[in-house]
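K.L.:
give the three-dimensional model of this entry:
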Amino acid sequence: MKVLIYTILVVLIVSCAKPKRTPYLIYTPDSLNLTKVELYHLDQEFTLFDQAEREPESTTWAFRSDSVPVGIYQLRTDNGKAITLLLEGTMPVSVQYENNKLTILGNSTTKELWKAQEITEELNESILTLGNSFPDSLESNAFNLHKDSVFALVETHKDNAQKKIKQIINHNENTLLPLLLVQLKAGNHHLFDYSNDANVYFDVAEYLQTYNPNYKPVQNFIHRVDSLRSWVYYTSVTLPGKSLPDISIPNAWDAPIALSRFKGKNTLYMIWNSESKESRKITKELMRWTRPYRYKGLDLCLISTDTNKEKWQNAIKEDNLPIWHLCDLKGKNSPVLAGLGITNIPTFILVNKEGIIIDRSTDKADITKALNQLIQK
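P.N.:
Next up, the predicted model:
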């Protein structure tokens, strides 16, 4: 009877015991001396997500968890290695060193990431080789020719690598992979940069917005791309050589003033805000700074991004600015900012008598050079 009772108890204990969970990630390192293998998840920054257990009588380490959120991860070991992974639902994933090469099973997205990283590493090696190709001594003309040749070859290598990365991006739209690929660098060279590859950034932002809009790194990236859109728009609508958009803005008496009324005179526009320290630093010296140009016919027009009419007008009086002043009191939501593509305060836009933009800048020294060239003509 006692034997039967013991048998039943053992059966009950075994049946009630919690089964060991199946690993979602298995890591087989190239070193037998590891004491710690950890997985870090990227949110605002990489934070510890899980710690692996070493399997009994094995070199394999296993990660077990009930829930693994989609995201970018780093597998880190106590020997200093860090391996980037994209975990997106397919489990288990197996990472191992085989013939001194890192391989992965069960995760095609990470495999594509590593492929892109290899392309970038090859580009980096090509750039270093080209950079080291300069002879010890060259005459100035020969040096410039060699330099130009090297730069052209770097751009060729970069373009080839970029084409390969673009293909990987296009084949992995419904993953987080494009988020990482568009930010790849080879040394100091970005494979994609804001000024030349804005459309790539726009496309990737659309992919990510559809795929995983709530993931913090995606939100941060989309925010940067939104700023890029404004910058691209700014450089397109206020590009030197283009006509200034004919926007109407209220003056201090709420009468709409069209910017086209300034045609016939060289005009310097300054977009500013009375609560901006940098703006006020300039407006306090604006009349003295522009006096030589105003004597030669330059007109001044200050377009404010204020929302408080009293503060705006008080600043005008304090800084003694007897010139044109326009403001719709809508602040950052002003359609004027959108119409001119302005993202930074203060910003200068210099326009000639025909209404053609000569220069635009956030830097006073730059706009002074443009003023000197325009007024001398």
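
K.L.:
from here on, contacts and neighbour counts on C-alpha atoms
P.N.:
Fine.

K.L.:
can you list the buried residues in the helix or strand where A152 lies?
P.N.:
Under the criterion of DSSP states H and E, A152 resides in helix 140-170. Across helix 140-170, burial judged by 16 or more other CA atoms under 10 Å covers H146, K147, V150, V154, H157, K158, A161, Q162, I165, K166, I168, I169.

K.L.:
wait, which of those residues is closest to T290?
P.N.:
K147 (41.6 Å; CA to CA).

K.L.:
what distance do you get for that closest one to G131?
P.N.:
As judged by CA to CA, to the nearest Å, K147 and G131 stand 9 Å apart.

K.L.:
next: V154.
P.N.:
According to CA to CA, V154 stands 9 Å off from G131.

K.L.:
what segments of the stretch 1-150 of the chain are strands?
P.N.:
25-28, 37-42, 46-51, 53-54, 61-63, 71-77, 82-87, 93-98, 101-105 (DSSP state E, counting those that start in this stretch).

K.L.:
touching, L228 and A205? I think so.
P.N.:
No - when contacts are counted by CA atoms under 8 Å, L228 is not listed as touching A205 (11.2 Å).

K.L.:
higher neighbour count, these two?
P.N.:
A205 (23 against 18; other CA atoms under 10 Å).

K.L.:
which ones are touching that one?
P.N.:
F221, I222, V225 (CA atoms under 8 Å, 6 or more residues apart in numbering).

K.L.:
please give the structure of this sequence too, so both can be compared:
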Amino acid sequence: MKKNKLSLAVKLFSGALLLGTASAASAVEIQTDDATVNIYGYARLNASYDINEDISKSTGTRSGDFSQVNTGSAEDDEVSGYFGADAVQSRLGVTTTLTSGVKINVEGDFRGGTSGGQFRLRHAYGQYKNWLVGRTWSNYNSFVGNTSVLEMDGVAGNAGLYNRTAQVRYTTGGLSLAVEDPKSKIEGQPSKTGFPTLTARYENKSGRLSYATSALLQEVGYDTGSDDDSAIGFAVFTAAKFQLTDTVTIQGNVNYTDGANGYLWRSGTNYYGEDAYLNGDSVETIVGYSANLGTTIKVGPGSLSAVYGMTSMDWDDAADDGLDVNDKHERNTNAFLTYKWSPVKAVTLGVEYGRYEVKKVSGDEGDANRLMFAAQYNF
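P.N.:
Alright, predicted model coming up:
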């Protein structure tokens, strides 16, 4: 029996830890006869000051939460000025590459639990040649047209699901096809899904233009044992980024959904809206759409970004059919002005102004303004 030899190679990369002192940042690589293991991650502080009401997400990262924006009379005499900070976005991951070509990735952060601080699984997948199986970014997703901001939850109108999900994916060139864990949601009624979500995405680049487009189909249905119905929901998006000059880019996304608002980022009260409602026993799909547009400019030692995004859901048919939807979010918008810079290798600092606006079906509106600071130390 041949004895397997283990060799350990640890590569240290110099970096700096700010906040008053400096120290080394490191990356770890472990090599065996059959595999290479890389340990990576970062430590991150997020701090926010809510100029108006406190809209920070309860699970941490200090991201803004549309559901916490006061609307209508709640805007009157609201308590203002809230500061908070946490480090739950900090991340740890392990990637293993076997000599056979198999790659395994497991990664998590600490945004789990009702108030953050518990370990949360982000990625857990295996990949071999064209096939990927496990949990990672949805195939109905693209970062091509996104503008980078400090807030982890990002901009309304980002492309696709903007989240991770369990899936089986096949990729050839710029085309990816996948079957994914379904996410249908019916207003006021538990949904039942007997089929996976089907997704297709194509990404490519031509000169200064990078682009992506994607589509999905899903079943939206219910079954109480005595009554049942279902409909087909679909969604599409297009994302693009154009390099105007060596120092300026323009990027954006456009999304359209019909019966698939679970894939419409920052819709509903904060993250995702309902796909459908019941009119009697019949499933009626809900239309949604979103878009954002941003620019990034290299300024001084870093980059300055500005972006505006909006997400909207059409509740008119539901209201006409007699549903009480006055308190539903008809439109969510946010905008950010962000400056990021790297004072030393492996360290990124950033400051940001953000504005959130909500309009409900009733016509009630509200807004909130906030400032954010972040410090991230990579290894």
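
K.L.:
TM-score for these two?
P.N.:
After superposition, the two chains reach a TM-score (TM-score structural alignment, normalised by the length of structure 1) of 0.23; 140 aligned residues with a CA RMSD of 6.3 Å.

K.L.:
quick revisit: now render the contacts of A205 of structure 1 as a markdown table, adding distance to I5 of structure 1.
P.N.:
A markdown table is the format used below for these (distance: CA to CA, whole Å):
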| residue | distance to I5 of structure 1 |
| --- | --- |
| F221 | 64 |
| I222 | 65 |
| V225 | 69 |
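
K.L.:
mind checking which of those are buried?
P.N.:
F221, I222, V225.

K.L.:
in what helix or strand does the first one lie?
P.N.:
It refers to F221 of structure 1. For F221 of structure 1, the element it lies in under DSSP H and E is helix 216-237.

K.L.:
what helices or strands is the next helix or strand after that helix leaning on?
P.N.:
Per DSSP H and E, the first helix or strand lying C-terminal to helix 216-237 of structure 1 is strand 248-250. With contacts taken as 3 or more CA pairs under 8 Å, 6 or more residues apart in numbering; DSSP states H and E, strand 248-250 of structure 1 sits against strand 256-258.

K.L.:
next, the buried residues of the strand it packs on.
P.N.:
I257.

K.L.:
these two touch, right, I232 of structure 2 and V220?
P.N.:
Yes - taking contacts as CA under 8 Å, I232 of structure 2 lies within contact range of V220: 6.0 Å.

K.L.:
higher neighbour count, the two?
P.N.:
V220 (29 against 15).

K.L.:
state the distance from the more buried one to T295 of structure 2.
P.N.:
37 Å.

K.L.:
check Y277 of structure 2 too.
P.N.:
Taking CA to CA, one finds Y277 of structure 2 at 37 Å from T295 of structure 2.

K.L.:
for T311 of structure 2, same thing?
P.N.:
Going from T311 of structure 2 to T295 of structure 2 by CA to CA gives 19 Å.

K.L.:
what do you get for A35 of structure 2?
P.N.:
41 Å.

K.L.:
could you do Q376 of structure 2 as well?
P.N.:
Taking CA to CA, one finds Q376 of structure 2 at 22 Å from T295 of structure 2.

K.L.:
and for M310 of structure 2?
P.N.:
In terms of CA to CA, M310 of structure 2 sits 16 Å off from T295 of structure 2.

K.L.:
where do the strands sit along the stretch 201-350 of structure 1?
P.N.:
Counting by DSSP E, counting those that start in this stretch, the strands of the stretch 201-350 of structure 1 are 248-250, 256-258, 267-272, 299-304, 324-326, 347-351.

K.L.:
buried sites along the helix or strand containing A85 of structure 2?
P.N.:
Assignment of secondary structure by DSSP H and E places A85 of structure 2 within strand 82-86. Using 16+ other CA under 10 Å as the test for burial, strand 82-86 of structure 2 gives A85, D86.

K.L.:
helices and strands around it, which ones?
P.N.:
strand 35-50.

K.L.:
T311 and T295 of structure 2 - which one has more neighbours?
P.N.:
Just comparing T311 of structure 2 and T295: by other CA under 10 Å the higher neighbour count belongs to T311, 28 against 22.

K.L.:
apart from its neighbours in sequence, what residue is nearest the more buried one?
P.N.:
Distance criterion CA to CA, 6 or more residues apart in numbering; nearest residue to T311 of structure 2, sequence neighbours excluded, is S290 at 4.2 Å.

K.L.:
C-terminal to the helix or strand containing that neighbour, what's the next element?
P.N.:
Using DSSP H and E, S290 of structure 2 sits within strand 287-299. The helix or strand immediately downstream of strand 287-299 of structure 2 is strand 302-313, counting by DSSP H and E.

K.L.:
circling back to that earlier point, so which of the strands of the stretch 201-350 of structure 1 gets nearest L177 of structure 1?
P.N.:
strand 347-351 (36.7 Å).

K.L.:
what angle separates that closest one from strand 299-304?
P.N.:
150 degrees (axes from the mean of the first three to the mean of the last three CA atoms, to 10 degrees).

K.L.:
counting contacts, what elements does the strand or helix carrying A27 of structure 2 pack onto?
P.N.:
Element membership for A27 of structure 2 (DSSP H and E) is strand 25-32. Counting by 3+ CA pairs under 8 Å, 6+ apart, the packing neighbours recorded for strand 25-32 of structure 2 are strand 6-13, strand 35-50.

K.L.:
pick the most deeply packed of those strands.
P.N.:
Among those, strand 35-50 has the highest mean neighbour count (mean count of other CA atoms under 10 Å), at a mean of 19.

K.L.:
quick one: it to strand 6-13, angle?
P.N.:
Using the same axes, to 10 degrees: strand 35-50 of structure 2 against strand 6-13 is 40 degrees.

K.L.:
tell me which other helices or strands strand 35-50 of structure 2 touches.
P.N.:
Partner elements for strand 35-50 of structure 2 (3+ CA pairs under 8 Å, 6+ apart): strand 25-32, strand 82-86, strand 91-98, strand 365-378.

K.L.:
winner for burial among the ones you listed?
P.N.:
Comparing these by mean count of other CA under 10 Å gives strand 365-378 as most buried, with a mean of 21.

K.L.:
can you pull the contacts of C301 of structure 1?
P.N.:
T267, L268, Y269, M270, I323, W324, H325, L326 are the contacts of C301 of structure 1 under CA under 8 Å, 6+ apart.

K.L.:
for Q96 of structure 1, see how far away the closest residue to H41 of structure 1 other than its chain neighbours is.
P.N.:
Leaving aside its sequence neighbours, H41 of structure 1 sits nearest to Y73 (CA to CA, 6+ apart; 4.5 Å). Using CA to CA, one gets 16 Å for the distance from Y73 of structure 1 to Q96 of structure 1.
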